[in-house]
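Chemist: Could you look at this predicted model? Sequence included:
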Amino acid sequence: MIATLSLLRTRFQEAVARAHGVEGADVLVLPASNPQFGDLQVNVALQLAKAVGKSPRAIAEGIVAELKLDEMCETPTIAGPGFINLKLKASYLDALVNASYADPRLGVAPAANPLRTVVDFSGPNIAKEMHVGHLRSTIIGDSIARISEFLGHDVLRLNHVGDWGTQFGMLIAFLRDTHPEALTDASTLDIGDLVGFYKRAKLRFDADEEFKERARREVVRLQGGDAESLYAWKLLCDQSRAAFEKIYQTLDIKITERGESFYNPLLPAVVTDLEAQGLLTESDGALCVFVEGFSNKEGNPLPLIIRKTDGAYNYATTDLAALRYRINEDKAKCIVIVTDIGQSDHFAQVFAVARLAGWLTEDVRVVHVPFGLVQGEDGKKFKTRSGETVKLSDLLDEAVVRARAHLDERLASEGREETEEFKTDLADKVGIAAVKYADLSANRGSNYVFSFDKMLALQGNTAPYMLYAYVRVQGIARKGGVDFASLAGLDNIHIAEPSERDLAKHLLELDDVLVKIAEDFLPSRLCTYLFELSQKFNHFYEACPVLNAAEPTRTSRLALADLTARTLKLGLSLLGISTVERL
């Protein structure tokens, strides 16, 4: 539909120039406010009233007289003070839908200017288990990467894990005390509960001064490149990676780890370059950069700390080094960083310093993609009954268990018998799909309430509802013995009924939705599109017989149903969700 809208804008600009002598008018073609008036609406006549010196209606009449849309639209009509309404010709709509049906990409053209794109997401910390707070970054980032890849961009998916810092001195010292044999035989190490290991080390650190001093010495040894300390650090990292990988496999996440430690050798150069440009200021012994426009609650200038008083580097230093590396070495032209909304000010300041230093130039787009909290049904931060942060692995396991319970209950009510393999596979897919979709369908900038019952419901804007619409099409094919592949490449679709037209127009909007997501990184747009698609398909299915229709209507409606299913499958795949053939 993007190509059609672009062509309409051009035709309107030409008509405005011929009718009123205004070149390059800003024409916006929007869906009609009321479907009974047509498909699309243009209000350029209202915008031109002052410049042209005529009433909007007179301007609209002049534009319509000069419009050349015979192959696309019925005769335009004018409503109200000067709104120009357009209705696409049935033959033109048929051509668009058939072209989309014949296209493996369903009418979505690759980006005209593909970019080397870095998507930084997930980012858990070593020696800590992934928790529900990592869920949003992981699946939002994955969806953004999937959509960018589908649009033809060269995407590098990066996992900026927290694998460096002073806490590793504590962890290494505790590892020496509790698992000394692992320092000579890595195969003997099984930390088990990583969170428990971290907590025990922290309790020891807080209570034992001798241990605290040893931990501090371990930090110095690690940062100095001591072989044994580095070996212990790697053991800890490997234990965490194994736990992370299980979750990534469950969520079907592909990502390349490049943690904080990767950038550690690059930090001195950040300081040197900022100092050479005269951007560093000493404040209370720390080296900082002050950027205009950043202040604290009291209104005092807020510095970005580059090197702390004790000589240690800060998170900002690592983020600046990462930004420089991605621009200079990865050759990124678009950098997307997905973290919680609490880091928005931090990244705004990091980007500002990078621009001030000349590292971030106008030809590179850098975006922080923030997200809100996951809340419990009480409206508070999502936690266990004991007040602990919910482990992501536990949450995903429970989603599958609940999906299985829902499935067993439904099968019993329907009197259906299914194999254990079928039930296990379906519960796994529906449970994970439900968790992903519930998160992605919420506006990422807002908090959202986590509810297993709502996300597993067969009605409403949920993954099971989308899957049900897809499965319904497959059921039509099975019942009618239809091979959809035999319909490919033929101009079979001919739109006649209102519900067919409504469904067809919506199918053609997929390209516009994906292009908008590439601009604002809101995957919820795709969820809304798919939900509305499912609703429109269900309305079409109820209003229009498919298998019982006479030919050629039967084949046309089968192809329209198949195009709907293919669109649902593609859209869900871009959200990281797999379809199923039966529910």
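Modeler: Arrived safely. This structure is a prediction, so every number in the text was calculated from the model and none was measured.

Chemist: C-alpha only now, for contacts and for neighbours.
Modeler: Fine.

Chemist: Counting by contacts, list what the longest strand belonging to the chain packs against.
Modeler: For the chain, the strand that runs over the most residues, judged by DSSP state E, is strand 286-295. Strand 286-295 is packed against strand 281-283, strand 301-307, helix 344-356, with contacts defined by 3 or more Cα pairs under 8 Å, 6 or more residues apart in numbering; DSSP states H and E.

Chemist: That one versus strand 301-307: what angle between them?
Modeler: 150 degrees (axes from the mean of the first three to the mean of the last three Cα atoms, to 10 degrees).

Chemist: which other residues reach strand 286-295?
Modeler: The contact list for strand 286-295, computed with Cα atoms under 8 Å, 6 or more residues apart in numbering, reads 279-282, 301-311, 349, 352-353.

Chemist: PyMOL command to pick out the buried ones of those?
Modeler: Here is the PyMOL command that picks out the buried ones among the contacts of strand 286-295, judged by 16 or more other Cα atoms under 10 Å:
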select buried, resi 279+280+281+302+303+304+305+306+307+308+349+352+353
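
Chemist: before we move on, the earlier item: tell me which residues of the longest strand of the chain are tucked away?
Modeler: Per 16+ other Cα under 10 Å, strand 286-295 contains these buried residues: 286, 287, 288, 289, 290, 291, 294.

Chemist: which residue sits closest to the third one, ignoring its sequence neighbours?
Modeler: Counting by Cα to Cα, 6 or more residues apart in numbering, residue 288 lies nearest to residue 305, which is 4.4 Å off, once chain neighbours are set aside.

Chemist: Which parts of the stretch 101-250 of the chain are strands?
Modeler: Taking DSSP state E, counting those that start in this stretch, the strands of the stretch 101-250 of the chain run over residues 116-120, 154-159.

Chemist: Of all those strands, which one comes closest to residue 219?
Modeler: strand 154-159 (23.5 Å; Cα to Cα).

Chemist: That closest one: how far from the chain's middle?
Modeler: 13 Å (Cα atoms, centre = their mean, to the nearest Å).

Chemist: now what about that strand, what contacts it?
Modeler: So strand 154-159 is in contact with 114-123, 145, 148-149, 254-259, going by Cα under 8 Å, 6+ apart.

Chemist: Below is structure B, check it against A:
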Amino acid sequence: MASVPSLSASIQQRVADALGADPLLRRSDRADFQANGVLGLAKRNKANPREVAAQVVEALPTGDDDGLIAAIEVSGPGFLNITVSDAAITRTLAARAADDRLGVPLKADPGTTVVDYAQPNVAKEMHVGHLRSSVIGDAITKILEFEGEKVIRRHHIGDWGTQFGMLVQYLIEHPHELDHEAGETAAGEESMSRLDRVYKASRKLFDADEDFKTRSRKRVVDLQAGDPETLALWQRFVDESKIYFYSVYDKLDIAIRDEDIVGESGYNDMLIETCTLLEESGVAVRSNGALCVFFDDIKGKDGEPVPLIVQKADGGFGYAATDLSAIRNRTADLHADTLLYVVDARQALHFKMVFEAARRIGWLTDEVTVKHLPFGTVLGKDGKPLKTREGVSTKLEDLLDEAVQRAAVVIRAKNEELSEEVVAARAAEVGIGAIKYADLSTSLGRDYVFDLDRMVSLTGDTSVYLQYAYARIRSILRKAGDAKPAAHPELPLAPAERALGLLLDEFGNTLAGVAETYEPHKLASYLYSVASALATFYEQCPVLKADTPETVENRLFLADLTGRTLRQGMTLLGIRTPEQL
């Protein structure tokens, strides 16, 4: 179905045609919209702004002469205050309701975007530091895909490096340490337990036994040389880790597919060529045996240049070699025109140098947009990075389990008649939604406090508040009996109906803005505004007890469209919407 122009877009076009310039339209407290473009036009033409404004008003049909604008007035030095007709609001919302996409248009010129997010490390437990990259990246990919963009997910897992020589060598000498017991299901907890046991035992041996250390270092050489036996054992660590990763992401309600996982090892075959091309082009030079890229504006505290080290003096490759190879792959092979990196703020300098090096050699051109989307830290209630009492990063699974447990308490208190099975299902939807929303409602660059009591609250800016608003709508629709949602443009709208309707009409514009700036918190903020407007609507406008059958139908229509908007918006944030709470 064709997309539905928003009321603001329709007003923008109508006033622009009458003014002959950009009206600089925005929402207003005095009317529905205010156009500020008259002042600039009058100044350029050396005219009286109020006279120009009066001419625009005269050129615009209003009231019964037009189905869009109810009234327009001049205020101050030439501002235009514009009120949309009730009928136009209802008609536009009806067109949105008739479309599965709620009238949201697909992007006119979709491209291909690679989103690099969710980067756990093989053979290591996932901790709170992996939360934001996973949640933010998942939301951005969903929003971009809904807008029509082709999105390629890339999970750049840590699956390569010197530690694997130690792990593989230990497994050679203790061959049954990763074996599964007969009949055992592939459970993440057991997999992580095995991996953790091997990691700790091999590390202890590596630190205490010089001969084992020597054998481990030789094994690194074998791994990098592609020795079949070494690679096969390395692959066992990767596969065991995937069982664990998938179990955590299943709890987090984020889909991770095998084909999206291209870790550091995925670019091994490109590393030597990447270094050769950089050196031959002069972009990188040898410095004390290492292959480096230098930058005039990046210096250390001593005033000396801080280089990007692509290849170390001993021949080993740094992260830069892998990241530059990934850029080559993503632009040349995947034909991406946008590269997004959802990685914490501490990596800002690294990515600045990598992107500049890639531009210098031409792997990043003017046709390719590349952005590091840095995010802040998850804090404890003490305002410091969230850690356990022992001072180590909190396990991600522990946070997820605790959130579900807290949500179960809230759900039981709300409805004591629910079975434990129903409580468990809803607690997962509410608890995980609470964690995601707390993260996504915070602007990317800011830190936020991990406070489960606040996150699972039924009041305030929480996902539970939004989920409850949706469940309440579903309840009203079930109680409506024979009355069905139906738009009635002929009916006048109460102030709360108008406010809710104008907000619902902004859904497409909101999504377009989020997709352009990659800021999911703006979608979260919009959805909270919708839920808040819905609460006012309920309070001031009885739905099932309205005066006339037509008013009941019209208010059911508004409630239904609000529910669909909340559901679609929360789905794009990766948050479930239970039918009942």
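Modeler: Looks like it came in fine. From a predicted model like this one, the values you see are computed outputs, not experimental measurements.

Chemist: Now render the helices and strands packed on strand 286-295 of structure 1 as TSV, adding distance to residue 83 of structure 1.
Modeler: Listed next are these as TSV, based on distance: least, Cα to Cα, whole Å:
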stretch	distance to residue 83 of structure 1
strand 281-283	58
strand 301-307	50
helix 344-356	41
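
Chemist: so which of those gets nearest residue 12 of structure 1?
Modeler: helix 344-356 (40.0 Å).

Chemist: residues in structure 2 aligned with that closest one?
Modeler: Aligned by TM-score structural alignment, helix 344-356 of structure 1 corresponds to residues 348-360 of structure 2.

Chemist: mean per-residue distance, the matching stretch to structure 1?
Modeler: Once superposed with structure 1, the aligned residues differ from stretch 348-360 of structure 2 by a mean of 1.3 Å; criterion: mean Cα distance after the TM-score superposition for structure 1.

Chemist: Distance from that stretch to the middle of the chain?
Modeler: With Cα atoms, centre = their mean, you get 23 Å for stretch 348-360 of structure 2.

Chemist: And for stretch 426-441 of structure 1?
Modeler: Distance, centroid of stretch 426-441 of structure 1 to centroid of chain: 15 Å (Cα atoms, centre = their mean).

Chemist: so residue 407 of structure 1 touches residue 427, yeah?
Modeler: Yes. Counting by Cα atoms under 8 Å, residue 407 of structure 1 touches residue 427, with 7.2 Å between them.

Chemist: between those two, which one's more packed in?
Modeler: residue 427 (23 against 18; other Cα atoms under 10 Å).

Chemist: Now do the same contact list for that one.
Modeler: By Cα under 8 Å, 6+ apart, the residues touching residue 427 of structure 1 are 400, 401, 403, 404, 407.

Chemist: do the same with residue 30 of structure 2
Modeler: residue 81 are the contacts of residue 30 of structure 2 under Cα under 8 Å, 6+ apart.

Chemist: State the number of residues packed around the nearest residue to residue 231 of structure 2 once chain neighbours are set aside.
Modeler: Distance criterion Cα to Cα, 6+ apart; nearest residue to residue 231 of structure 2, sequence neighbours excluded, is residue 223 at 6.1 Å. Neighbourhood size, residue 223 of structure 2 [other Cα under 10 Å]: 23.

Chemist: Then residue 27 of structure 2?
Modeler: By the measure other Cα under 10 Å, the count of residues near residue 27 of structure 2 is 14.

Chemist: for residue 249 of structure 1, same thing?
Modeler: Counted by other Cα under 10 Å, the residues lying close to residue 249 of structure 1 total 10.

Chemist: Against residue 351 of structure 1, how distant is it?
Modeler: 33 Å (Cα to Cα, to the nearest Å).

Chemist: One more: residue 320 of structure 1?
Modeler: In terms of Cα to Cα, residue 320 of structure 1 sits 8 Å off from residue 351 of structure 1.

Chemist: what do you get for residue 421 of structure 1?
Modeler: 51 Å.

Chemist: Who has more neighbours out of the two?
Modeler: residue 351 (20 against 9).

Chemist: surely that one meets residue 359?
Modeler: No. Contact between residue 351 of structure 1 and residue 359 fails when scored by Cα under 8 Å: they sit 9.4 Å apart.

Chemist: At which residues are the helices of the stretch 401-550 of structure 2 located?
Modeler: Under the criterion DSSP state H, counting those that start in this stretch, the stretch 401-550 of structure 2 contains helices at 420-440, 452-455, 463-479, 495-504, 507-517, 521-540, 549-572.

Chemist: And for the stretch 151-300 of structure 1?
Modeler: Counting by DSSP H, counting those that start in this stretch, the stretch 151-300 of structure 1 has helices at residues 167-178, 194-207, 209-223, 227-251, 260-263, 267-276.

Chemist: Out of those, which gets nearest to residue 27 of structure 1?
Modeler: helix 227-251 (43.1 Å).

Chemist: how long is stretch 535-546 of structure 2 end to end?
Modeler: OK, stretch 535-546 of structure 2 end separation, Cα to Cα: 16 Å.

Chemist: Okay, buried residues for it please.
Modeler: Neighbour count says stretch 535-546 of structure 2 has 537, 541, 543, 544 buried, by 16+ other Cα under 10 Å.

Chemist: Please state the offset of it from the chain centre?
Modeler: 33 Å.

Chemist: Ok, stretch 504-523 of structure 1 next?
Modeler: Relative to its parent chain, stretch 504-523 of structure 1 has a centroid offset of 13 Å by Cα atoms, centre = their mean.

Chemist: That one corresponds to what range in structure 2?
Modeler: The aligned range for stretch 504-523 of structure 1 is 501-520, by TM-score structural alignment.

Chemist: give the contact list for the corresponding residue of structure 1 for residue 161 of structure 2.
Modeler: Aligned counterpart of residue 161 of structure 2 in structure 1: residue 165 (TM-score structural alignment). By Cα under 8 Å, 6+ apart, residue 165 of structure 1 lies in contact with residue 219.
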